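S.K.: please work out how this folds:
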Amino acid sequence: MNRYLLAMLLLLPQITFAIGEIKNNKLSGVISDQKNNTPLPGVSIFIPEIQKGTISETDGSYKLDNLPSGKLTIQFSFIGYESVIKTILIKTENTHLDINLPFTTVTTQEVVVSGGFPSAQHENSIKISVIKENELQQLSTPSLGEKLASIPGVDVISRSPGVSTPVIRGLSLNNIIFLNNGVRLENFQFSTDHPFLTNEQGADHIEVIKGPASLLYGSDAMGGVINVLKEKPAPANSFKANINSEFHSVTQGNSNSIGVKSSGKDWFWMIRANQQSHKDYKDASGNYVPNSRFNTEGLQVGLGLIKEYGSFKIYYDYLQPKLGMTNGESLKVVSEGKRKNHYWYQDLTQHLISSRNRLFIGRYKLEVNAAYQFNNRRLNGNPNSEIFRMVDMDLNTFTYDSKLYFPSSDNSEFLVGFQGMHQSNQNHEAPNRVIPDAQIDDFSVFSLMKKQIGAANIQFGVRYDHRSIYVPEQEAGGHSHGEAEEHEEEEEHHDEGEHEEELVHINRKFDHLNASLGATFHISELLLLRSNFASGYRVPNLAELSQHGLHGNRFEEGNMDLDPQKSLESDLGIHYHTHNHNIDFSMFYNKVYDYIYLAPTDEPAPEGEGNVYAYSQQDAKLYGGEVAINVVPLSFLQFHTDYAMVIAKQDDGGRLPFIPQHKWNMNVKLFAKGNKLFKDPFFSINWKYAFKQDNPAQFETETSSYDLFGLQAGSDFKIGKYNVNLLVSASNLFDKKYIDHLSSLKSLGFYNPGRNLSIKLGINL
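M.R.: The predicted model follows:
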């Protein structure tokens, strides 16, 4: 605790000013079409830093009250027009800003917040990919992981639509960080059976950093960061409500969400409830994949106060998924095609409460955030056996961070900050201790500078991290056989639970220094070049340090002497855009030192089959790239294609696990003119081709190529005074029988989902 107080004391002397006279700053203006200068009503005006926005009136005018003094980034967006992002310095009580929106037919840039400073995508030295709200709505799958995989360079390790783990440029699990509205999620994500617990229902957009982001987020961000941003509050002085419902034939599943929100002059509130219920999915042969069912309930609440001197927000998220486990044990007892979870399932509970605040003090900005997460993980087996609850653990995590933004000029910005975490894991009365009782403490300090020099935006930062891991002396626990991923046949429970007793005690401290240097060169208004060089690191997790027991029918042994993984990655990207097409090209090279992996030893296993498998380390490298092209040759026709590849090798010539197949996607979308009843109708056809993966890791096998087709049609229309959105989709249209290389059911011989017919209906009240 002393170090936390010390960090605050280091920051406070720099705030040598007082809050001056509070002014009612106003921003107003008129928004018009750039081509013919006609007013545009219904344009969204939004300030991400304070979560405040409004809508332009019928004459194109807009007004925002009670704004803080200082530098603010504002986004003006409207369907069919290119988003305009302005960074302005509010000095007087009445600031006037007129905006001309240019027409565009392709995807436009967004304001992104995951890169340190709220800014336009084109200003960041690191590429931040974005899935916007309307794009999320058009991704017809019950799996958040599959939605993320629509981004080139992002893939998904999947056991079922309910259990999936994202992969960013070949790195996954504890090599990436998942954020819920900026809060780092911690929910036992050390295995492919443990998905990140977040809910994208109602999300405004998702931001993905591809590549090391340890400078901003610390350990585990060496592969990248995924940030799910909450929906925006209602425009000032308004009330909004919506109902969304969808059905998927492949799981006979439904997903429903209802949300209401309201904003006044200087406050807002929002609440959203959601649920999902899915049966076992069917493959292309019409066969059920036993126990791939899942059921989820969730609740999201938000409250906010926005004044001239700052914004203060508090959020509560509740999620309770029940995830079926398809493994050797469940195949013996589960009835296919059912909905409820009875045998071999994870019963998870997550509560997350977070406070996110920003103070405007003179020309300084101070951000102070804190969050508390409670996660309970229960693995339930066969209720007819002697022991039903196999695993019962609580993970409690307190995270905090603060950033001080110094006075900025038109061409420079600078911040310093600190972050920290206190985490405790506690096992209850259950026979399997997947990870031991433990405490983890993090603390870091960092600084980030951004400066424009001519046509180049330069960004540089440094960071120091400290982590301590303490595991009091206790008996090492074996893994629950419910988590077996690679093996069809498993021994009975009472046999698996027997192994040599071994005590584990860990008291280790890790320190690391990271840096990042990048630049964006605006060669012209249409062409920019982006480059970045960054370091990253990851401290070994508790499973890698302390494991001792069976995992499936393989005996696995942790290594308490593991060193942290470290990496150096270089990125190069090119972006070119006009009003009717854009091209994104990027390539990367990531050198990973002391990569942690599992390998067999010469020691015979005390139980299970073969020899002991132990964690070892070796240097490795990952390299590849992505390209994406959007073209609108005619006003009613849009064409998209993208290609992504990654190659990953250990220095001894071996291959890294969970490396996706190279994939090529194409999509053609047709737009109709519409009429009084139907607004903006469209039809699209898409094709995905996955190349053969003939470079598997030591415990993997080769995977054949496959291709999938899909169709989609949708339109907005009105029912009375309500705006309604309808979307009908068919994925895996020809019912292709295939297995993706990253399917964790591959070793059990189960195929990926077959044809899925889905329908989505959204009603805005």
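
S.K.: use CA for all of it now, contacts and neighbours both
M.R.: OK.

S.K.: list the buried residues for stretch 134-147?
M.R.: Of all the residues in stretch 134-147, those buried under the rule 16 or more other C-alpha atoms under 10 Å are Leu136, Gln137, Gln138, Leu139, Ser140, Thr141, Pro142, Ser143, Leu144, Gly145, Glu146, Lys147.

S.K.: and Gly518, how far is that from Tyr464?
M.R.: 19 Å (C-alpha to C-alpha, to the nearest Å).

S.K.: so what's the residue count around Asp441?
M.R.: Neighbourhood size, Asp441 [other C-alpha atoms under 10 Å]: 18.

S.K.: here's the other one to compare against:
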Amino acid sequence: MKNILLMIVLSFVVQLSFGQEFKGKILDVETKEGIPFANIYIKDVQVNAISDSIGNFSIDVPLPKEINILVSASFYESILMKVNSSLFISVGLIKSHLELDEVLLRPKSGTMQRDNIIRVDRLLIKDLNTVPVSNLSEALSNINGVQEASMGPGISKPVIRGMQGVRVLSVLNGMRLENQQWGADHGLGISQLGIGALEVIKGPNSLLYGVDAFGGVVYIEDEKFESQNAYSVNINSKFESVNLGYTNSALIKLSKKKFRFNLGALHSSFSDFQMPNGKYLADSRYQDMGVKTRISYNTNNWVMNMYYMFSHSYNGIPGHTHDSIPDPESFMLDFQNRQRNIPAQNINNHLFQLNNKFFLGKNKIDLMLGYTNNSLNEYDEKFTIPGLGMSLQNILYHLRYNIKSGSWTIKSGIQGMYQINKNIAEAEEQLIPDFDQLDNGIYSIISYKTNSNFSFQFGGRYDLRNLNASDDFSSKYSSPNFSIGGKYEFGSINRNTLLLNISSGFRAPHVSELLVNGKHHGALRYEVGNPNLKSERALQFDLNYELNNEHLSFVFNPYYNYINNYTQIVAQDSIVENLPLFNFEQIDKAQLYGFDTKIHFHPHFAHWLHLEGSYSLIYGESLNRSENLALIPQPRLNFVLRVKFKKRFKFNLEEIVVQNSHFFAQNRVTTYETTSSGYDLSNIGLKFKWFIKTPLEINFGVKNIFNAEYINHLSRLKNINVFNPGRNFYISLNYLIKRNFN
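M.R.: This next block holds a predicted model:
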């Protein structure tokens, strides 16, 4: 592999004689001809450029002397390389018929997936346009080993290897998201507006991300800025038949020499969704609106990124009842409605983030400062007085120093968050008490790459959490954690990669587990906390094997996760205020184990055809009680057929996608769960492009083609026996205007 990469990077360089302008040429390594419209992305400065019709590019931006650039082009293998910005460079790319899973983890490691020691799954939002998704949790469920727990399209959250809620940490552009994710009826809280990619790290990752990265990390990354000296306007509109839902959004991008700017807005409205039986689920309606902006400015040795987002969401709460034995028919309507009603949630989010990078020769300092404000009001009996209301504020910081010396890389930092949660005075009830929480952590990660095909990484971290609640509760939680991993590559035509990682995890109990006491209407239960809960501790063994060649990509990823003090909410044989009683308990020893596997085949005789398949399986067990853990996802088998067409006409069919997901029956349940039947979901999507002066992209298709009646094992509506949405026709229009300032 190393020899191939050395061949790719052609080595002639000529000293520039004029200023700071960074120039080069992108070539086909075999024909030596220029590659038109290749993308050159300078990772550290977040600057894009596009090569011209003969492969030349020029970037007139103040740059550090040493920079990392990612070069990519359609039908070629991408390459990440470090170069001197004062030199003319020439880069050769190898043709690739198969789009390999080459993840660039920009915020943390800045490496391609093939160079990573930790397996990271990456999903580009633009790749989902042919069969669009309703929310980011549904998008994440396209990743093997990730599913979603939902109360319909309006309220959903990701589930990674059987873990969700406070066990899964969500990060937006390097800043952790805190939005009352402990609640079963609280979704991810971020729309698709301006989002470019999603990344998932499965299993405990306390070393990189802190105390709550116990079950996995979801990294949400904004779209890139526009290419240098250009501006664009992207207008998107989507309609879905199952809930008469529409989403309209616009995103403006502008990029000059030192300054880059993005501004976007979104509005969506959805009525009650139709079930396969023709009825409509009452109060499954939801609305969302938001604005976001992102500004970047740089000099030679400094880059500043500033980010602000506001979102307002209205979510109906389906399945709400005061009956101890609910009747599914009572939640079904003969008509559709989108007007605001009760019960419902009103959610406002403000996010502000300031990132600074300082370049000190080969080394770098990263400083992130952030502030988030989440306001959650739930209306149960009255439109004007919330039954539950909370205000959550978070102040965050992260300082990291990156040292590069030969084959060694050292990343050390400190990271923390101060959190204040208060119940609003006018709310009728309190579910959790007022509290404040202070997190601080210190870490160091050391990586080394040998001259052969072996590299390794190890690191350590120490975290301390101080928690104080209004009902005289105070506690401290702390723990050291470690991670060690290695990678070995072998083969030339068939590129084989073995990754082995051993990592520990630590999660302090959340206030909602310690001190909750009251009716949780959205979750349809009465919850009582346990102030004696201990911190969860995990140790995961993760093995990943990958095979890549010109036409085939194969991944096999078995894992084993051993957990002490596993916390779960357990149904009691009692009814309180017409709701089932649930308590929080701990299992001394638990294990989660299974595997994810996927294959992508692109036959030589049919370059227009892509066949993809994946399978995920997970078991969760209590070792000391000899019983199954609750809410373990169903085994899932996915199949995707993708046919791509060449441009032949002014109005052209570009792509057809056929998807089928088979969810196997879940019979391994705990004592208070019911089993779930298996089912199939099939989708088909078509992408057209109309090549007018400004091309128009049109996507049309059907989700749940056969109108299957199904209830996913993780559905929050399973306990009232309500089906998920039925057949759904959709159409989306995407209009992109892009111009150069010259």
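
S.K.: circling back to that earlier point, out of Gly518 and Tyr464 of structure 1, which sits in the busier spot?
M.R.: Remark: of Gly518 of structure 1 and Tyr464, Gly518 carries more neighbours, 21 against 18, as counted by other C-alpha under 10 Å.

S.K.: identify the residue of structure 2 aligned to that one.
M.R.: Under the alignment (TM-score structural alignment), Gly518 of structure 1 maps onto Gly485 of structure 2.

S.K.: what does Phe178 of structure 1 align to in structure 2?
M.R.: Using TM-score structural alignment, Phe178 of structure 1 sits opposite Ser170 in structure 2.

S.K.: thinking again about what came up before, so the match of Gly518 of structure 1, which of the three states?
M.R.: Secondary structure, DSSP: H, G, I helix; E, B strand; the rest coil: Gly485 of structure 2 is strand.

S.K.: name the nearest residue to it, sequence neighbours excluded.
M.R.: Once flanking residues are discounted, Gly485 of structure 2 sits nearest to Asn501: 4.1 Å by C-alpha to C-alpha, 6 or more residues apart in numbering.

S.K.: where along structure 1 do the helices fall?
M.R.: 2-11, 133-137, 144-148, 214-217, 328-333, 493-496, 542-546 (DSSP state H).

S.K.: quick check: the last one aligns to which part of structure 2?
M.R.: It refers to helix 542-546 of structure 1. Counting by TM-score structural alignment, helix 542-546 of structure 1 falls onto residues 511-515 of structure 2.

S.K.: other residues contacting the matching stretch?
M.R.: Trp182, Ile432, Pro433, Phe435, Val528, Gly529, Asn530, Pro531, Asn532, Leu533, Phe584 (C-alpha atoms under 8 Å, 6 or more residues apart in numbering).

S.K.: which of those count as buried?
M.R.: Buried among these (16+ other C-alpha under 10 Å): Trp182, Ile432, Pro433, Phe435, Val528, Gly529, Asn530, Pro531, Leu533, Phe584.

S.K.: pick out the most distant pair among these.
M.R.: For those, the farthest-apart pair by C-alpha to C-alpha is Phe435 and Phe584; their separation is 19.1 Å.

S.K.: on that earlier part again, can you redo the helices of structure 1 as CSV with distance to Trp687 of structure 1?
M.R.: Below are the helices of structure 1 laid out as CSV (distance: least, C-alpha to C-alpha, whole Å):
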stretch, distance to Trp687 of structure 1
helix 2-11, 52
helix 133-137, 17
helix 144-148, 15
helix 214-217, 35
helix 328-333, 34
helix 493-496, 45
helix 542-546, 39
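
S.K.: of those helices, flag the one that's most buried.
M.R.: helix 214-217 (a mean of 27; mean count of other C-alpha atoms under 10 Å).

S.K.: quick one: it to chain centroid distance?
M.R.: 15 Å (C-alpha atoms, centre = their mean, to the nearest Å).

S.K.: need the contact list for the counterpart of Leu136 of structure 2 in structure 1.
M.R.: In structure 1, Leu136 of structure 2 lines up with Leu144, judged by TM-score structural alignment. Neighbouring residues of Leu144 of structure 1 by C-alpha under 8 Å, 6+ apart: Ser164, Glu200.
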